[in-house]
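Chemist: Build me a model:
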Amino acid sequence: MRVAMVVPSNGFVGGIERHAHDLARGLSGRGHELTLVYGDLPGRQPTRFAEPFARAIPRSEAHTLRSATADGGVDIVYVHRAASAEELVDFGPLPLVVVSHDHDLTCVRSHRYLPIGHAPCHRPPGLACFRHGCVVVRDRRPESRLPVTLKNPYLLRRRLRGLATRAPLVSCSRYVRDQLVRAGVPPSRAHVIHPIPPEDDRPTVPRPKAPHLVCAGNLLRGKGVDIAIDAMRHLPADTELTIVGDGPSRADLERQAIAEAPRRIRFTGWVPPGEIASFYDQASVVVVPSRWPEPFGMVGIEAMRRARPVVAAGHGGIEEWANGTAGARTFAPGDARSLAEAARALLANDDAGSAALLHAQERFPHARLLDEVEALLGQVAA
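Modeler: You can find the predicted model right below:
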């Protein structure tokens, strides 16, 4: 099958791009021909990012894909993120699948936590958005003259219903699917396919005895890295924390680290996807402290593949992989003391790493992702 994969950027940025790259590599390995359609967002390592694709074109040339019989045509388009059906008009009548990786389609703030107090929010877009002040959001458009703008939750719902009419939606977790359905998407138009990362062929290494936590991801408020730093005050003085990643919150987090746990916290900056596993190997426990209800949380599966136990915020899609194993423990979202208690329990469990590895191997094989995507593509393209 000839598949066009639409991605916001031409390079690695975050989880969406990593998943798109891994999925393209897997589908290409099964004989499908992949075309990369990349957006305007800047990304890292564009050459490596494009390796699984037979060719790459900018989003502005998407109209050239319309004919399935002409050279360069495709059979179906797999879109990683779209806000409305209007964004997809360039693809004409081609069959489409749209992937919902986050909360953009069901939350006016995109974060699913409240602006005051930062408590998680699981409500559908509607009156509650006005009541909690969520309709006032930052305006990051370069041409904007004001720092904020207003978002209409009812317009968000209308756009979502229009999008679901144009294309079936793939949710990265049951949690995200439930939010789509509550916002008005017919259940038959919302599918769940977990973005399971590929297996790591490198042999695992013994888990360090020293208490060493690792937290990997974009340094944004929603990722809750400040909660992990705060938890260091409730852990033994010899516990260390390595923070892998970069982002707009880094300077604030570095100041917090110096104030709360001097000389115990290290920042690595951005690390290429292929090198993150080496930091998991240094960990005795990996931390996923997300403030927002994480749509899925691939970091947890990646860490378990390296035989590392995971402590993670107990909400969103995280619970779909963190429950049912001694290799993971959840904590009360936003609660640093609860995080520390969960981390201590895993640090004291010598079998937690092997339990995590077995859980990832048995319940989250990468082949399952490829099977489910292939089945849906075939169904929609038929």
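
Chemist: Every contact and neighbour count from this point should use C-alpha atoms.
Modeler: Noted.

Chemist: in the stretch 151-300 of the chain, which spans are strands?
Modeler: Remark: strands assigned in the stretch 151-300 of the chain by DSSP state E, counting those that start in this stretch are 169-171, 190-192, 212-216, 240-244, 265-269, 285-288.

Chemist: Can you name every helix or strand that the fourth one contacts?
Modeler: Secondary structure elements in contact with strand 240-244, counted by 3 or more CA pairs under 8 Å, 6 or more residues apart in numbering; DSSP states H and E, are strand 212-216, strand 265-269.

Chemist: looking at these, which is buried most?
Modeler: Of all the helices and strands packed on strand 240-244, strand 212-216 has the most neighbours on average by mean count of other CA atoms under 10 Å, namely a mean of 24.

Chemist: which residues touch Leu23?
Modeler: By CA atoms under 8 Å, 6 or more residues apart in numbering, the contact set of Leu23 is Leu370.

Chemist: mind giving me CSV with the strands of the stretch 151-300 of the chain and columns for distance to Val310?
Modeler: Written out in CSV, the entries for the strands of the stretch 151-300 of the chain read as follows (distance: least, CA to CA, whole Å):
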stretch, distance to Val310
strand 169-171, 23
strand 190-192, 23
strand 212-216, 10
strand 240-244, 14
strand 265-269, 18
strand 285-288, 5
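
Chemist: And this one, please, so the two structures can be compared:
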Amino acid sequence: MRVLVAHNWYRTEQPSGENNVVAQEVALLREAGHQVDLFERRSDDIAGFSVPRKALVPLGVPFNPRARTAFTERLRLERPDVVHVHNTFPMLSPSILDACRDARVPVVATLHNYTQICPTGTLYRDGGVCTSCVGRLPLPAVRHGCYRGSAVASVPVAVSLRVNRRRWWKTVSRFLCISDAQRQTLVANGMPAEKLTVKYNFVEDTAHRRTGTGEHLLYLGRLAEEKGVRLLMAAWDRLAASGGIGVPLVIAGAGPLEDEVVRWVATRHNVRFVGRLDNAASRAAVARSVAVVVPSEWLETFGLVVVEAMSAGVPSVVAGHSSLAELVSDGVTGLTHRPGDEASLADALARVVRAPSSLGRAARERYEREFTRAVGLTNLVKHYRQVIGEARHGTQAVR
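Modeler: So this is what the prediction gives:
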């Protein structure tokens, strides 16, 4: 097949599982013999723009006519069988969907977050789940400055959600959700169920497998409130007050709470902060873990680090909601805790240190069934062939 992938790459300084997924899927398809081209923009480039050009970037978030014109030309030259859209923010915009409609090319879109119903894509604000903008004018996002803490910066994403909802839902042939929990949330909040299906992200297998019981508990991810970092620190202090659990905690990552985490770690003898790790170092750190800890307070759409841990034969301790509860079977492939509850998290951390090695083996077995490259390729190609066939016959299958 000829596939044209559209993606606006996130900034290099911002750890992005989405960027990794796009790069890995492109490589996987090419290795399988499909012709894959990229229509891309890079947010890193904005720093080099002139001041007037930087000022124009937000104006193009809802609709970028230059991107549409350029995409129309790419469609004319390459004549793809299918277009696969990932991220259009901030420099592609949903305008490229009009080019696909005019060229009668079917579109598949992977939903990596909740931007179809929430301006910032998180359904999270002020320490809890937020649906204030769902199904209505997204004025709350502006009022609360949900994007970058700024009302002004929130205007373009709010406008884009409002004016492009019909464009997305009418033009895209198939939305690929990356968990069933995400799909259920989107359908419950108004998205057309017949256009949404589930395709898990695949994860590259690792040469790093756990041997023995592990050396530490590991938090690996963005250092942000919605990721449960403060909850983890509170739970760890609770454990320390009662004598500890016999293994150290390692925190790896970067983000807005980094300074706070560094200050906290400096006064704890059994915690290490190692900063942001590259892929090889991350996989090695996971393989040395008793368990990885994912105490997220927002409704995670997937859990990349959980599946990376599965591939290494390492269980996870996760918040028992959203996709995390879908990925981790409590007591089988890991442990769950009550979301937002530091006592429950502390208890789960203490229990996982004593857990049998069968948790890690079961985690690896599930990885082999559902998250390998081979499974990922099969599922991706299946959805491409379906929408291509439906476009040719003027039908759309009901998921």
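
Chemist: hang on, the earlier thing: turn the helices and strands packed on strand 240-244 of the first structure into JSON lines, columns for distance to Arg189 of the first structure.
Modeler: As requested, those are arranged in JSON lines below (distance: least, CA to CA, whole Å):
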{"stretch": "strand 212-216", "distance to Arg189 of the first structure": "33"}
{"stretch": "strand 265-269", "distance to Arg189 of the first structure": "39"}
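
Chemist: Indicate which one of those strands is closest to Gly31 of the first structure.
Modeler: Using CA to CA as the measure, strand 212-216 is the one of these that comes nearest Gly31 of the first structure, at 32.7 Å.

Chemist: Show me the helices in the stretch 51-200 of the first structure, by range?
Modeler: In the stretch 51-200 of the first structure, the helices defined using DSSP state H, counting those that start in this stretch lie at 127-131, 153-166, 174-182.

Chemist: Could you identify which of the ones you listed is most buried?
Modeler: Neighbour counts averaged per stretch over the helices of the stretch 51-200 of the first structure are highest for helix 174-182, at a mean of 21; criterion: mean count of other CA under 10 Å.

Chemist: quick one: that one aligns where in the second structure?
Modeler: Here helix 174-182 of the first structure aligns to the second structure at residues 180-188, judged by TM-score structural alignment.

Chemist: what about the matching stretch, how far off from the first structure?
Modeler: Superposed on the first structure, stretch 180-188 of the second structure shows a mean distance of 1.9 Å to its aligned residues (mean CA distance after the TM-score superposition for the first structure).

Chemist: What lies in contact with that stretch?
Modeler: Applying CA under 8 Å, 6+ apart, the external contacts of stretch 180-188 of the second structure come out as 114, 116-117, 177, 193, 196-198, 300-301, 322-323, 326.

Chemist: and with 6 Å instead?
Modeler: Cys177, Ala193, Val198, Thr301, Ser322, Ser323 (CA atoms under 6 Å, 6 or more residues apart in numbering).

Chemist: ok, now stretch 326-341 of the second structure?
Modeler: Here stretch 326-341 of the second structure has contacts from Pro315, Ser316, Val317, Val318, Ala319, Gly320, Ser344, Leu345, Leu359, Ala362, Ala363, using CA under 6 Å, 6+ apart.

Chemist: Return the distance of the spatially most central residue of the second structure relative to Asp330 of the second structure.
Modeler: If you average the C-alpha coordinates of the second structure and look for the closest C-alpha using CA atoms, centre = their mean, you land on His112, 4.9 Å from that point. His112 of the second structure sits 25 Å away from Asp330 of the second structure, going by CA to CA, to the nearest Å.

Chemist: How about Arg209 of the second structure?
Modeler: According to CA to CA, Arg209 of the second structure stands 22 Å off from Asp330 of the second structure.

Chemist: coming back round to it: can you flag the buried ones in the contacts of stretch 180-188 of the second structure?
Modeler: Among the contacts of stretch 180-188 of the second structure, those classed as buried by 16 or more other CA atoms under 10 Å are Cys177, Val198, Thr301, Ser322, Ser323.

Chemist: contacting residues around the equivalent of the last one over in the first structure?
Modeler: The reference is to Ser323 of the second structure. Residue mapping for Ser323 of the second structure onto the first structure gives Gly317, with TM-score structural alignment as the criterion. By CA under 6 Å, 6+ apart, Gly317 of the first structure lies in contact with Ser173, Tyr175, Glu294, Pro295, Phe296.
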